[in-house]
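Undergrad: test case, fold it:
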Amino acid sequence: MSPPKTPFHPFSVLLLAASLLSIPSTFAQTLNPSCAPGGNFDLSNFSLQLPIGQPGSPTTISPDKLAGCTGFQDKDHFFTNPDDGSLQMNVPGDTSTGCVTTKNSKHCRTELREQNPSSWNPNAPTNRLSANLTVVSAGGSTCIGQIHIDDAISHKPVAELFYDDKGHITVGMEQTREGGNEKTFDIGDVPLNQTFSYEIRYEGNVFSVVLNGGKPVEVTTFQLNAPKSYFKVGNYLQGKTPSTVRFFGIEVTHG
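TA: Take a look at the predicted model:
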């Protein structure tokens, strides 16, 4: 299955890249499997949250510490895959494994959080998160990308893109800023260990998801009134067993 070609935008921030064989041209560049992720990819606009640390306060790595070929990596959770150069994110399982969650969540994660901008206006004409990835194991179910409401407004997401061990992809949409009333919508199916692409859009106060370059699936039933938001991308485990996600490309576009 061939992923779509992502159009270049002057405000694009290129985060990750991968081989010409499976990745759109906007992502394509040679990766050095011997480098930490920061040596291959520009992580200057993202912080990293790991499933380790103190209860209620997971370890967070700042963008400056991620930078460079000798920058931060964690052999258990966040590292460059030595075989294909992808950015591999692992989660060991649920809290029974000893992994650490935030105080507002019961789930462990290895996840990048957009920092610059720290939040943006959903009424703007362009707000997009694009990714190419392979889910090796979903641990039951994991969130591979999300839009989160600005922390000063709410601790709830706008939307979470879920992938389960059957390869079923859904999006969970909160209906209010208070949360607790999420509705789930089907997006499509991609088998485990198959590379695919997605694009999450929240622009003109309309939310949509594009899978493998297909027709955007719009979800407009929620009543959030366009709160300031930010993107997150990674492996935010919803299940109980270990999960592994390998990213070949991630691109954030605002404008």
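Undergrad: from now on I want contacts and neighbour counts done on CA atoms only, so please keep to that.
TA: Will do.
Undergrad: which residues in the stretch 51-200 of the chain form strands?
TA: 57-61, 78-80, 87-91, 109-114, 127-137, 141-149, 157-164, 168-173, 183-189, 196-203 (DSSP state E, counting those that start in this stretch).
Undergrad: how much does the third one deviate in direction from strand 127-137?
TA: Relative orientation of strand 87-91 and strand 127-137, computed by axes from the mean of the first three to the mean of the last three Cα atoms, to 10 degrees: 70 degrees.
Undergrad: okay, the angle between strand 87-91 and strand 141-149?
TA: Using the same axes, to 10 degrees: strand 87-91 against strand 141-149 is 100 degrees.
Undergrad: helices and strands around strand 87-91, which ones?
TA: strand 78-80, strand 109-114, strand 229-237, strand 243-254 (3 or more Cα pairs under 8 Å, 6 or more residues apart in numbering; DSSP states H and E).
Undergrad: packed most tightly, which of those strands would that be?
TA: Comparing the helices and strands packed on strand 87-91 by mean neighbour count (mean count of other Cα atoms under 10 Å), strand 229-237 ranks first with a mean of 27.
Undergrad: tilt between it and strand 196-203?
TA: Using the same axes, to 10 degrees: strand 229-237 against strand 196-203 is 150 degrees.
Undergrad: tell me the helices and strands packed up against strand 229-237.
TA: strand 87-91, strand 109-114, strand 141-149, strand 243-254.
Undergrad: which other helices and strands contact the last one?
TA: In this structure, strand 243-254 makes packing contacts with strand 13-16, strand 87-91, strand 127-137, strand 229-237, judged by 3+ Cα pairs under 8 Å, 6+ apart.
Undergrad: I have a second one here; can you model it like the first so I can compare?
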Amino acid sequence: MSYSKQAICTTLLYFMVSGVISANETRALDPKAPPGHNFDLLDWNISLPIDTNKDGKVDTIPEAYLEKGFQIAPYFYTREDGGMVFTAFVDGVKTSKNTKYTRTELREMLRRGDNRVKVQGVTKNNWIFSSVRGQEHRKAGGIDGRLEATVAVNNVTITGKPSQVGRVIIGQIHAKDDEPARLYYRKLPNNTKGVVYLAHEPRKGDEQYYEFNGSRSSNAKDPVDGIALGEKFSYIIDVLDNTLTVTLSREGKADITHVVDMKDSGYHKRDQYMYFKAGVYNQNNSGDPKDYVQATFYRLKNSHKGYEH
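TA: Next up, the predicted model:
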């Protein structure tokens, strides 16, 4: 569902209406402010793993309400250090019948609250690769894209099938039907640290995986170069033409980068449109119902050629 103002009031969801900062301003994160007052969220909506009006659909909070200061603990709120928290339990509501897992996840909305613009399709709400030819360049909200984030994963699942335990997606590029990029963090229950890895999904053919700092295997040993729960790290997901470049950055360590050639992946077709996603997409549906994933974002910036905000 998409929330109306009345629905938000009736479910006692908290939001504030002052102090929004522009995309060009920078300042320390305020632990007393809701996420939309610390981050420019006018070009995002959020899917929550709850269904407050029992219509069989997840609750989707539109751009304007995020900007005004919407938050709802324990799913989406401001942490004591000012970070933007995302939480998804195993037993939460799923976004559709075809979705296996729960999420608390931002979806890029380049229309920035202009409801006259269609959400799906090659419209001003979405972006395309510069490898797409034809009039789509004028129709799209932007060309190519870059997502920059600083994040700490606070919790991962510790119960469930060995193939699912400990996995969470923290950033994505989503296309019309497929996902050119999914960025995972995974920590196994017996390991002290976790790893980051990338999945690229061509429109046809097998998925391709790229490991950054250790094995994504379900029986991997404790990674020597791993990332602990609560440890901050940064990532960049960048598309230029048919090239996907993803970089993992950590303080005091050299960057790790993977470059993916997407010329044969099928995203240069005229019907393919893109949008970034960020937050937590729980990759475990077999664990205990109250087992959960959680991450805190300290920086989030999206940019595109031809997109001004």
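Undergrad: superposed, what's their TM-score?
TA: The TM-score (TM-score structural alignment, normalised by the length of the first structure) is 0.78; 220 aligned residues with a Cα RMSD of 2.3 Å.
Undergrad: of all the helices and strands packed on strand 229-237 of the first structure, which one is nearest Val209 of the first structure?
TA: Closest approach to Val209 of the first structure among these (Cα to Cα): strand 141-149, 10.7 Å.
Undergrad: counterpart of stretch 30-45 of the first structure in the second structure, which residues?
TA: Stretch 30-45 of the first structure corresponds to residues 28-43 in the second structure, going by TM-score structural alignment.
Undergrad: ok, back up a step: need the helices and strands packed on strand 87-91 of the first structure in a markdown table (columns: distance to Met173 of the first structure).
TA: Putting these into a markdown table (distance: least, Cα to Cα, whole Å) gives the following:
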| stretch | distance to Met173 of the first structure |
| --- | --- |
| strand 78-80 | 28 |
| strand 109-114 | 19 |
| strand 229-237 | 14 |
| strand 243-254 | 20 |
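Undergrad: out of those, nearest to Phe196 of the first structure?
TA: strand 243-254 (9.6 Å).
Undergrad: where in the second structure does that closest one fall?
TA: Residue span in the second structure matched to strand 243-254 of the first structure, by TM-score structural alignment: 293-304.
Undergrad: show me what that stretch is in contact with.
TA: Stretch 293-304 of the second structure is contacted from outside by 29, 39, 79, 82-89, 127, 142-157, 168, 170, 276, 279-280, 282, using Cα atoms under 8 Å, 6 or more residues apart in numbering.
Undergrad: report the central residue of the first structure.
TA: Val233 (1.4 Å; Cα atoms, centre = their mean).
Undergrad: distance check, the equivalent of that residue over in the second structure against Asn302 of the second structure.
TA: In the second structure, the residue paired with Val233 of the first structure according to TM-score structural alignment is Ala278. In this view, Ala278 of the second structure and Asn302 of the second structure are 10 Å apart by Cα to Cα, to the nearest Å.
Undergrad: cool, Thr95 of the second structure as well?
TA: From Thr95 of the second structure to Asn302 of the second structure the distance is 23 Å (Cα to Cα).
Undergrad: same check on Trp44 of the second structure?
TA: On the measure of Cα to Cα, Trp44 of the second structure and Asn302 of the second structure end up 10 Å apart.
Undergrad: and what of Tyr292 of the second structure?
TA: 27 Å.
Undergrad: ok, now Lys176 of the second structure?
TA: Taking Cα to Cα as the measure, Lys176 of the second structure falls 19 Å from Asn302 of the second structure.
Undergrad: on that earlier part again, winner for burial among the strands of the stretch 51-200 of the first structure?
TA: Buried most deeply of those, by mean count of other Cα under 10 Å, is strand 87-91, with a mean of 27.
Undergrad: verify the stated contact: Tyr185 of the second structure with Ile169.
TA: Yes: counting by Cα atoms under 8 Å, Ile169 is a contact partner of Tyr185 of the second structure at 6.3 Å.
Undergrad: so which of the helices and strands packed on strand 243-254 of the first structure gets nearest Arg177 of the first structure?
TA: Between those, strand 229-237 lies closest to Arg177 of the first structure; by Cα to Cα that is 11.4 Å.
Undergrad: contacts only, for the aligned residue in the second structure for Thr176 of the first structure.
TA: Taking TM-score structural alignment, Thr176 of the first structure has Arg203 as its aligned residue in the second structure. Arg203 of the second structure makes contacts with Asp178, Ser265, Gly266, Tyr267, as judged by Cα under 8 Å, 6+ apart.
Undergrad: tell me which element the third one is part of?
TA: Assigned by DSSP states H and E, Gly266 of the second structure belongs to neither a helix nor a strand.
Undergrad: skipping its backbone neighbours, what lies nearest it in space?
TA: Arg203 (5.7 Å; Cα to Cα, 6 or more residues apart in numbering).
Undergrad: residue in the first structure matching Gly171 of the second structure?
TA: Checking TM-score structural alignment: Gly171 of the second structure goes with Gly145.
Undergrad: adding distance to Leu211 of the first structure, write the strands of the stretch 51-200 of the first structure out as CSV.
TA: Listed next are the strands of the stretch 51-200 of the first structure as CSV, based on distance: least, Cα to Cα, whole Å:
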stretch, distance to Leu211 of the first structure
strand 57-61, 30
strand 78-80, 25
strand 87-91, 20
strand 109-114, 21
strand 127-137, 10
strand 141-149, 13
strand 157-164, 11
strand 168-173, 9
strand 183-189, 7
strand 196-203, 5
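Undergrad: what about the ones you listed, which gets the closest to Val217 of the first structure?
TA: Per Cα to Cα, nearest to Val217 of the first structure of those: strand 183-189, 7.1 Å.
Undergrad: how far off centre is that closest one?
TA: In terms of Cα atoms, centre = their mean, to the nearest Å, the centre of strand 183-189 of the first structure is set 17 Å apart from its chain centre.
Undergrad: show residues contacting that strand.
TA: By Cα under 8 Å, 6+ apart, strand 183-189 of the first structure touches Gly167, His168, Ile169, Thr170, Val171, Gly172, Met173, Glu174, Gln175, Val209, Leu211, Val217.
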